[in-house]
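> here is my input, please return the structure:
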Amino acid sequence: MSHPEAETRAFRELRAGVLFEGKYRIMRPLGEGSFATVVHARHEVMDRDVALKFLRPEVMAAHPEVAERFITEVRVASRLKDPHTVAIFDFGTTSDSIPYMVLEYVDGRTLDEVIEARGALGKRRSMECCLQILASLEEAHAHHVIHRDLKPANLMVGRTARGGWTVKVLDFGVAKLVERAGETIQTSSGRQSTQFIGTPRYMSPEQILGQKVSASSDLYSLGLIFFEMCTGRACIAETSVAKVARFHLAEEPLPLHGIEELPEALQAIIHRATARHPQARYASAREFREELEAILQGRARGGSSYPSLPQTPALKSEPSEASADVFSGKGYVPLPEDSESEASSAAQRTPSGNMRRTTGMRRTTGVRGISSASSTPPPQRTVSQSGSLSVGELDLDLHSVARQQHQLAARQTPSVDDLRQSQDRAASHAHWRLTLASSLGLVLVAALSFALVSAAATPLGGATRAVVGVLPFLLAFLWVAFSNTLHFPDVTRRWLLPWLRRTSAASAVGLVVIGLVFPAAAAAALRNEALWFLGEQVSGAPLFLRLTIGSLAGALAGLYELMAGLIPWA
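Next up is the predicted model:
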């Protein structure tokens, strides 16, 4: 439920000429969506143009927790420094606790406005723009930031000082924020409307099903945008939510009218980027960028990995009762109570000559991850044309999407018993690995302790040094037997680990005592008789054993010699 008074107070400050926060002079409104309002302002001190973006009061009213998430997302998005990402300079809250952020101002138009005005941008310019978008996505994905709502309306096109085109990506933080804010929004009538988080025309299949999104989800959206830049045609001409969802979710390749007019190399890129399953798409924005750069620089592979794309007869698309605005990136989803007149008037707002709003489509077969070995073209993805379908006859409307999400979650969520068994198996494996490591470690430490301590104790006599050598091991055992480890039920934590640690400690104490009593004699014994316990079998001992004990004995002898020079009684 919105609060008109709060809205009035909050947006009274956004009138042209008003000085906001004592430093931002409001110039003019830039845009208004379902959850945010953007105005052009100028920083009075720095003399710099900025864009101020405010969350709408009704969004705050419907989701009180949104302010905290807003701050979190701004912190994430503010890490992005790529020149093709619209920078975030600052954020704060108004006197009415409405969050806002200060963004870089781009003097230009959104990509959807550019395509509507110009049509196709041309292959080279489309590739150059796509490379700039990929540079922004590459940095964002490296910071584990997924846009989730990439569309032409979120891409600003401006001019460089030399007259070239520059593209900047908008709304990294807000797109993530909106997805977290939930899937229902309270309307002014008090009803809750199921709503896609994102723009359905450009959403990846996993987003529609509510599955986990990844970098490949953004690349799917970019593949559709790249197609629109190259051809000037809408990637999907359907305008109803249900049909667009079915279009994305079908297993058959995605048909894109007019793609056959592009070079095969570009067709292959678009089909790979828009593959149905994430694992069939580009693994990263960098891989996408490198392949596009190779084509732009004339280094494309001699043979495309995709077969030629045969055409199929033209199919006529049905008119839809839903507004086209939601699919062109206007951030609005028609509610069930919206009148047919409102929907039709929204559709009529589109210029008749606009190729992106075309409803008649000639379908072409697309290839989604098909290898060159396949000689038979894949089946055509089509939307049923059997006449007007009612909501009940559709396989996939908004409610069935929600049901599929619940069913998928039920299939993927293991039972309590399964989780317990999995945890038990993991714990058992970890326990046996720890037991094996502890046992081997105890044997190794005991052997080294005996060798070094007994060799250092050689001045005490032949028989005595053997007793001194095993003394740390025996004392450590008694220490463990009377320690507070009795409460552990398993042998590893009750005996092996404590015995290992305390054998090491007792050996270190014994070596220090020997070094304090007769360091010079102990040093000589360590250099000459470190392997005394092997007797005449020294030459037959493993090389690893001789090198390990010899190197440790030599280091300890050097320490004893140093002590001998410092201790007066040595």
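> switch to C-alpha atoms for all contacts and neighbour counts from now on
Noted.
> can you tell me the SS state at residue 25?
strand (DSSP: H, G, I helix; E, B strand; the rest coil).
> again, but for residue 89
strand.
> so how far is residue 74 from it?
Relative to residue 74, residue 89 is positioned 10 Å away (C-alpha to C-alpha, to the nearest Å).
> now do the shared contacts for these two.
residue 101 (C-alpha atoms under 8 Å, 6 or more residues apart in numbering).
> who's more crowded, these two?
residue 74 (22 against 13; other C-alpha atoms under 10 Å).
> tell me which element the residue nearest to that one when sequence neighbours are not counted falls in.
Closest residue to residue 74 apart from its sequence neighbours, by C-alpha to C-alpha, 6 or more residues apart in numbering: residue 173 at 5.6 Å. Here residue 173 sits within helix 172-180, counting by DSSP states H and E.
> now the other sequence, so there's something to compare against:
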Amino acid sequence: MSSQDPNIGRDLLGGQFQILQKIGSGGMGSVYKAAQPEMNRMVAVKILHKKLVNRKDLMSRFRREARAMSHLTHPNTVKVLLYGELDDGSLYIVMEYLEGRNLNQVVRKEGPMSVDRAIPILIQVCGALQEAHLQGIVHRDLKPENIFLSTNGGLKDFPKVLDFGLAKVTERELRPGSIMLTQEGMVFGTPEFMSPEQAQGKVLDARSDIYSLATILYEMLTGKLPFDAKSPMEYIQLHVNKTPIPLDERVPGKVFPPGLGAAIAKALEKKPEDRYASAAEFAEALKPFAPAAVKDLAVMMPTSADLVIAQAAKGQAAAMEADKLASPQASVVAPKKEEAAPEPPVPVAREVARRDSRRRRTTPVVLILVAAGCLIAGVLLTIAALKLFGS
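Okay, the predicted model is just below:
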């Protein structure tokens, strides 16, 4: 494979990044493991397929994906370090390199998780989604393959939310005059985890992600989905028309804590208005079922004020990163300063860019736009940022 891929061995930004091997490929691009010698670390580089360079719509989607991801700074979201354009016109994104396994791989190999293991993972994922939702970004394709588990900060399972490639900026966040990349009536995502409104091609908000996340939790705990179906179309029909099999009835002989099934069932309601209003609210509903030692994970939920602080901090870090990487001898077009993202606090894990071929298939779509940050006084910025990231 390496000998056939012209990107293997390629230097980016005048040698700042050296591509070593391909680790996955999708409809829009390939993901590579690359070295960043100056930082003595590995990174993941996603490059849009060269054959798509002339597709302005796809190039726009790729840019929007990168821009949306670069604005997400929660520790449980995969970090975007940099993005820009190569000299041949291809676009690239540099992300943190992840080592570990995704939820699908873990559940398939080890079987259903215990409540004590699954709930802390979900609470942390809720934190990542809460940040995205506050910025008007809906993931739209949450599934076990897009939640990656690693070890970080002494935790056994440190989840990272991947692939905001289907992320959609909600209508209220769109800039005047911009054109939506998806419209009502268009269906994208993974049928097994779609909310009823997504299956019907309706306009989505954060509550659609909450439904998908509850479906993931259901599978983590039981090893099964809330419905029995034989085809993607049947899953879509069941999500829209049928009540999920109660958690307590899904695995004969398995007993769950009282109230857990009801908490998940609320997130799986057919009507969005009957579900939790936010990811933070879902996390609070799950908190009573978490082990005592990790119940404080719910405090990782960002607020609107936290996001203003984080955006200002990210803007300062972006300027420094872009200045460091810019070079007259660069082999690519150096990205603008606002297109650089801050370095992650710890290089952790490996991005799995390709899902298990035996299971669900996804229709890729990228929809992205994010609100800009504000400047804040130095002392106030430091205090608030420390509070947000727990530094």
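> tell me where the stretch 251-400 of structure 1 has strands.
311-316, 360-364 (DSSP state E, counting those that start in this stretch).
> quick check: end-to-end length of stretch 148-163 of structure 2?
10 Å.
> residues making contact with it?
75-78, 98-103, 121, 124-125, 128, 146-147, 348-349, 351-352.
> for stretch 378-386 of structure 2, same thing?
Looking at what lies outside stretch 378-386 of structure 2 - C-alpha under 8 Å, 6+ apart - the contacts are 306, 309-310, 312-313.
> re earlier: need the strands of the stretch 251-400 of structure 1 in CSV (columns: mean neighbour count and distance to residue 408 of structure 1).
CSV is the format used below for the strands of the stretch 251-400 of structure 1 (neighbours: other C-alpha atoms under 10 Å; distance: least, C-alpha to C-alpha, whole Å):
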stretch, mean neighbour count, distance to residue 408 of structure 1
strand 311-316, 12, 33
strand 360-364, 19, 31
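> columns distance to residue 209 of structure 1 on top of these, output as a markdown table?
A markdown table is the format used below for the strands of the stretch 251-400 of structure 1 (distance: least, C-alpha to C-alpha, whole Å):
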| stretch | distance to residue 209 of structure 1 |
| --- | --- |
| strand 311-316 | 27 |
| strand 360-364 | 25 |
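> residue 279 of structure 1: which of the ones you listed is closest?
strand 360-364 (23.3 Å; C-alpha to C-alpha).
> elements contacting that closest one?
strand 311-316 (3 or more C-alpha pairs under 8 Å, 6 or more residues apart in numbering; DSSP states H and E).
> give me the stretch of structure 2 that the strand it packs on matches.
Under TM-score structural alignment, strand 311-316 of structure 1 has no counterpart anywhere in structure 2.
> just stretch 130-149 of structure 1 next, same as before
The alignment places stretch 130-149 of structure 1 over residues 122-141 of structure 2 (TM-score structural alignment).
> can you tell me how far residue 66 of structure 1 sits from residue 7 of structure 1?
In terms of C-alpha to C-alpha, residue 66 of structure 1 sits 16 Å off from residue 7 of structure 1.
> if you could redo that for residue 121 of structure 1, that was the one I meant.
40 Å.
> filter the contacts of stretch 148-163 of structure 2 down to the ones in helices?
103, 121, 124-125, 128 (DSSP state H).
> can you get me a residue count around the residue nearest to residue 74 of structure 1?
Neighbour tally, residue 173 of structure 1, other C-alpha under 10 Å: 23.
> then the one 10 residues further on?
Residue crowding around residue 183 of structure 1 was assessed by other C-alpha under 10 Å; the count is 13.
> once you drop chain neighbours, what's closest to it?
residue 195 (5.7 Å).
> now residue 116 of structure 2: how far from residue 40 of structure 2?
Taking C-alpha to C-alpha, one finds residue 116 of structure 2 at 36 Å from residue 40 of structure 2.
> same deal with residue 117 of structure 2?
33 Å.
> tell me which of these two has more neighbours.
Neighbours per residue, other C-alpha under 10 Å: of residue 117 of structure 2 and residue 40, the larger number sits with residue 117, 15 against 8.
> wait, is residue 163 of structure 1 part of a strand?
No - if the criterion is three-state DSSP, then residue 163 of structure 1 is coil and not within a strand.
> burial measure for it, as a count.
8.
> tell me which of the contacts of stretch 378-386 of structure 2 fall in helices.
306, 309-310, 312-313.
> list just the nearest of these to residue 27 of structure 2.
residue 310 (32.4 Å).
> just to revisit the earlier point, from residue 70 of structure 1, how far off is the residue nearest to residue 183 of structure 1?
20 Å.
> which one of the two is surrounded by more residues?
Ranked by neighbour count (other C-alpha under 10 Å), residue 195 of structure 1 and residue 70 place residue 70 first, with 23 against 18.
> how about the strand or helix carrying the more buried one: buried residues?
For residue 70 of structure 1, the host element (DSSP H and E) is helix 66-77. Within helix 66-77 of structure 1, the residues that qualify as buried are 66-67, 69-71, 73-74, 76-77, counting by 16 or more other C-alpha atoms under 10 Å.
> and it against structure 2, how far off on average?
Superposed on structure 2, helix 66-77 of structure 1 shows a mean distance of 2.6 Å to its aligned residues (mean C-alpha distance after the TM-score superposition for structure 1).
> now do that helix against helix 172-180, angle only.
140 degrees (axes from the mean of the first three to the mean of the last three C-alpha atoms, to 10 degrees).
> neighbouring contacts of helix 66-77 of structure 1?
Contacts of helix 66-77 of structure 1 (C-alpha under 8 Å, 6+ apart): 59-60, 88, 91, 98-99, 101, 145, 172-174, 176-177, 181.
> repeat the analysis, applying 6 Å as the threshold.
For helix 66-77 of structure 1, the surrounding residues in contact (C-alpha atoms under 6 Å, 6 or more residues apart in numbering) are residue 173.
> same question for stretch 196-213 of structure 2.
133, 138, 142, 184-187, 193-195, 236, 239-240, 267-268, 272.
> who touches residue 59 of structure 1 in this structure?
So residue 59 of structure 1 contacts residue 35 (C-alpha under 6 Å, 6+ apart).
> done for today, thanks.
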